[in-house]
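K.L.:
All I have is the shape, not the residue letters:
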């Protein structure tokens, strides 16, 4: 039996974290993405609903549900039960952070359609065939400094205006991410240009180091007004060169499967994608 939980207590947090860890052990990915983890850590269940089973959970936020079942209890109907309760509670979309057959079957049964694919692409630190591009005249690439927050948020909002998860980042969200143990200002690169006596940010490449072996192209955002000047390619190479100097095995990134232009850029840099590295979004 599952239970609708109303308070994010230490025992509830421990139960959810254990189930998520069980899933990651087998699936290779945490069913709770970074946004969900930050939201729970800083805001608990404010604005969310949680159905908790001894071996699974369904977390609903703004109509989007994440479903997880411990791997040794799969196939016993727990996922279907949790999904049905979440739909009754208002779920209209769902993420499967691995392309599970079971998730497909539950989605079809509840009338959800596969509407979006997010690819994980990987680069095994192979040498680049070409040298890094030079910065355009008047443009400098440097690391983040205190005081850059407002310009960073401005560019992020403009660059990701059509991207609901990233484009909505505000000062509080930014502060939460920068408070994470992995954050390093040296790994957040800004392309800046002097304008009317003040620096203007044209774009940024935020890198993330997961471990000694793995890094990530976390976010690359370019101000639409600076498109076509080679800023994206420049920042991407600067960030990749940095990651290659601090991790030993690979760099990953996330890209929408239908973003053909971005995929072409990353493939040209040596990134590849395998079918199992696909996150699927279902919509009712």
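P.N.:
That came in fine, so what should we check first? Treat the numbers as computed from the prediction; the structure is a model and nothing was measured.
K.L.:
From here on, just use CA atoms for contacts and neighbour counts.
P.N.:
Noted.
K.L.:
Start from the N-terminal end of the stretch 51-200 of the chain and give the strands.
P.N.:
Along the stretch 51-200 of the chain, counting by DSSP state E, counting those that start in this stretch, strands occupy 56-61, 64-69, 93-96, 113-123, 139-143, 188-195, 198-209.
K.L.:
Include distance to residue 272 and mean neighbour count when you put the ones you listed into TSV, please.
P.N.:
Below are those laid out as TSV (distance: least, Cα to Cα, whole Å; neighbours: other Cα atoms under 10 Å):
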stretch	distance to residue 272	mean neighbour count
strand 56-61	31	24
strand 64-69	27	24
strand 93-96	21	23
strand 113-123	5	18
strand 139-143	27	17
strand 188-195	24	19
strand 198-209	18	22
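K.L.:
Nearest to residue 157, out of those?
P.N.:
Closest to residue 157 of the strands of the stretch 51-200 of the chain is strand 198-209 (Cα to Cα; 11.4 Å).
K.L.:
what helices or strands is the helix or strand that comes right after the closest one leaning on?
P.N.:
Note on strand 198-209: by DSSP states H and E, the next helix or strand toward the C-terminus is strand 214-222. On a contact count with 3 or more Cα pairs under 8 Å, 6 or more residues apart in numbering; DSSP states H and E, strand 214-222 meets helix 149-159, strand 198-209, helix 231-246, strand 250-256.
K.L.:
Identify all contacting residues around strand 214-222.
P.N.:
With contact meaning Cα atoms under 8 Å, 6 or more residues apart in numbering, strand 214-222 is reached by 155-156, 159-160, 202-210, 231-232, 235-236, 239-240, 243, 247-254.
K.L.:
Presented hereafter is structure B, for comparison with structure A:
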């Protein structure tokens, strides 16, 4: 059954989201990003992938808030983690606090031991709200960028490791890439994504860019991969995932994949590539060494919901 709608400020109404709301939700999130960072990075495919998370029940796990004339003012969802977004013109009216209350109530009702939210560090009001509610920092995430103003200026690298070849992603590589990524991320990501969920975030996403997604092979086996998105609205390339098989790490495979992805995007007219990483991966040093710089950072906050947390 739907989670009871929280008490909202006068003039606002709440209801669960449906798949038809994805474009409107995307516009809301993009407006929030532009107000905070001057640029939107979220694409509709990312919103749709979150909406279709395994286990998420839209009727009980999502909430949209509209103003008196029917415009979307805020949204929230909760399913193992949570997101809350309030349109810039509707901030300061208590919507963020109301949606935070709703998300925590829903998480408790679902039996969750804790709730997690990621907030940009420069969104000082959101950070202060979470801290005031007992959320504590868990992980730091960084959005990195690599700029290519004139030519496909890529990091100076040695020749490919012996026996390693690189080619672009092709149809039929999907399941091997999924296994590689999930195996590589297992050290810091406790829950493995099933193929269908992973695909919605990568190869089935409308912005997936196979020609800019290099794969590394050794002895016919996939040992490294970059899954890239071509974010047309930003004019940038985005490396959604980078993974190298454990027995081929520290051999230059990751740097080689980065070089190929950068150059492929440059040939398509992109002059900037971005990539998210976080403190649990231990990969920040690698990206800084190849010439990437930190554009901005976010913090993953967690709050325990069980007695005594």
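P.N.:
Structure received. Every value quoted in this text rests on a predicted model; they were computed, and no experiment measured them.
K.L.:
ok so, going back, may I see the strands of the stretch 51-200 of structure 1 arranged in a markdown table, with distance to residue 217 of structure 1 as well?
P.N.:
Below are the strands of the stretch 51-200 of structure 1 laid out as a markdown table (distance: least, Cα to Cα, whole Å):
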| stretch | distance to residue 217 of structure 1 |
| --- | --- |
| strand 56-61 | 26 |
| strand 64-69 | 24 |
| strand 93-96 | 21 |
| strand 113-123 | 10 |
| strand 139-143 | 15 |
| strand 188-195 | 10 |
| strand 198-209 | 5 |
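K.L.:
Of those strands, which is nearest residue 270 of structure 1?
P.N.:
Going by Cα to Cα, the one of these nearest residue 270 of structure 1 is strand 113-123, 5.8 Å.
K.L.:
For residue 262 of structure 1, which of the strands of the stretch 51-200 of structure 1 is the nearest?
P.N.:
strand 113-123 (11.2 Å).
K.L.:
Average offset of that closest one relative to structure 2?
P.N.:
Compared with structure 2 after fitting, strand 113-123 of structure 1 deviates on average by 1.3 Å (mean Cα distance after the TM-score superposition for structure 1).
K.L.:
And residue 265 of structure 1, what's its match in structure 2?
P.N.:
Residue pairing (TM-score structural alignment): residue 265 of structure 1 is matched to residue 286 of structure 2.
K.L.:
host element of its match?
P.N.:
helix 284-289.
K.L.:
what comes up buried for that helix?
P.N.:
Under the neighbour-count criterion of 16 or more other Cα atoms under 10 Å, helix 284-289 of structure 2 has 284, 287 buried.
K.L.:
contacting residues around residue 69 of structure 1?
P.N.:
Contacts of residue 69 of structure 1 by Cα under 8 Å, 6+ apart are 19, 23, 55-57, 78-79.
K.L.:
Trace it over to structure 2, please.
P.N.:
By TM-score structural alignment, residue 69 of structure 1 lines up with residue 86.
K.L.:
One more: residue 217 of structure 1?
P.N.:
By TM-score structural alignment, residue 217 of structure 1 lines up with residue 239 in structure 2.
K.L.:
ok, now residue 152 of structure 1?
P.N.:
Residue 152 of structure 1 maps onto residue 177 in structure 2, by TM-score structural alignment.
K.L.:
excluding its backbone neighbours, what's nearest its match?
P.N.:
residue 225 (6.8 Å; Cα to Cα, 6 or more residues apart in numbering).
K.L.:
What separation is there between that neighbour and residue 77 of structure 2?
P.N.:
For residue 225 of structure 2, the distance to residue 77 of structure 2 (Cα to Cα, to the nearest Å) stands at 31 Å.
K.L.:
Residue 35 of structure 2 too?
P.N.:
21 Å.
K.L.:
Likewise for residue 170 of structure 2?
P.N.:
In terms of Cα to Cα, residue 170 of structure 2 sits 34 Å off from residue 77 of structure 2.
K.L.:
same deal with residue 224 of structure 2?
P.N.:
Distance from residue 224 of structure 2 to residue 77 of structure 2, by Cα to Cα: 33 Å.
K.L.:
swap in residue 304 of structure 2?
P.N.:
Taken as Cα to Cα, the span from residue 304 of structure 2 to residue 77 of structure 2 is 18 Å.
K.L.:
neighbours around residue 18 of structure 2, how many?
P.N.:
Neighbours of residue 18 of structure 2 under the rule other Cα atoms under 10 Å: 13.
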